[in-house]
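Enquirer: Structure for this input, please:
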Amino acid sequence: MFLLELAAAFHHAVRNEGDAVHEILGRLAELTRGGDHAYYLDAVHYLADLVPPADSTVRWTEGPDAVRDRWQSLVATRRQAA
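Expert: Below you'll find the model as predicted:
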């Protein structure tokens, strides 16, 4: 389920469909409420160029800026190819 939501969020981020991304964020927030797989929630925020929740417990090995840059690069590359 998590990967499908991530893929859908990527698709909507590429198409700049913010409302659809926000719907996915709502579903992911419910799915990750217990803390498991919370990185998906942060990743979707990054690919949509949004700020993750302040109470996020995710700690990225290379730091959040590097992760945000990678996700944004993927979205930008896909937009150029479309």
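
Enquirer: Please make it C-alpha for all contacts and neighbour counts, starting now.
Expert: Fine.

Enquirer: which element is V21 on?
Expert: Taking DSSP states H and E as the definition, one finds V21 inside helix 18-31.

Enquirer: So which residues of the chain form helices?
Expert: Using DSSP state H, the helices found in the chain span residues 2-14, 18-31, 38-47, 64-81.

Enquirer: by contact count, what packs against the helix holding V21?
Expert: The contact analysis (3 or more CA pairs under 8 Å, 6 or more residues apart in numbering; DSSP states H and E) places helix 18-31 against helix 2-14, helix 38-47.

Enquirer: I have a second one here; can you model it like the first so I can compare?
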Amino acid sequence: MILELVVCFHHAVLGDDQGITDTIARLRDLTDSGDYAYYTDIAAFMADRPALLRSARWIEDESTVRGWCRHLVLARRSALES
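Expert: Below is the predicted model:
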């Protein structure tokens, strides 16, 4: 499962919408039991998409977590462009 989350990060950095969609679908299938379901939220946050499951209660508010996840993607994208 963690590998799929990393793959989603990769697709988000590259701006690969189809790759993101496919990876989130695989994550959703892998976490169908409820274990690690928050990975799908994190993947959606990284891709700047709405979280479909809202599977977790975050310590911070959701917008803070979303911003943190998105910042990772944008920082990596910026580093690759340099």
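
Enquirer: thinking again about what came up before, so of the helices of the first structure, which one's packed in deepest?
Expert: Ranked by mean neighbour count, those are led by helix 38-47 with a mean of 22 (mean count of other CA atoms under 10 Å).

Enquirer: on average, how far is that one from the matching bit in the second structure?
Expert: When the second structure is superposed, helix 38-47 of the first structure averages 0.3 Å from its matched positions, counting by mean CA distance after the TM-score superposition for the first structure.

Enquirer: hmm, who's touching that helix?
Expert: 2, 6, 9-10, 13, 21, 25, 28-29, 32, 51-53, 56-58, 67-68, 71-72, 74-75 (CA atoms under 8 Å, 6 or more residues apart in numbering).

Enquirer: So the most centrally placed residue in the second structure versus M1 of the second structure, what's the distance?
Expert: With distances taken as CA atoms, centre = their mean, A43 lies nearest the centre of the second structure, 1.2 Å away. Distance, A43 of the second structure to M1 of the second structure, using CA to CA, to the nearest Å: 11 Å.

Enquirer: Same question for R26 of the second structure.
Expert: 9 Å.

Enquirer: With A37 of the second structure instead?
Expert: A37 of the second structure is 10 Å from M1 of the second structure, where distance means CA to CA.

Enquirer: what's the overlap in contacts for these two?
Expert: Common contacts of A37 of the second structure and M1 (CA under 8 Å, 6+ apart): T31.
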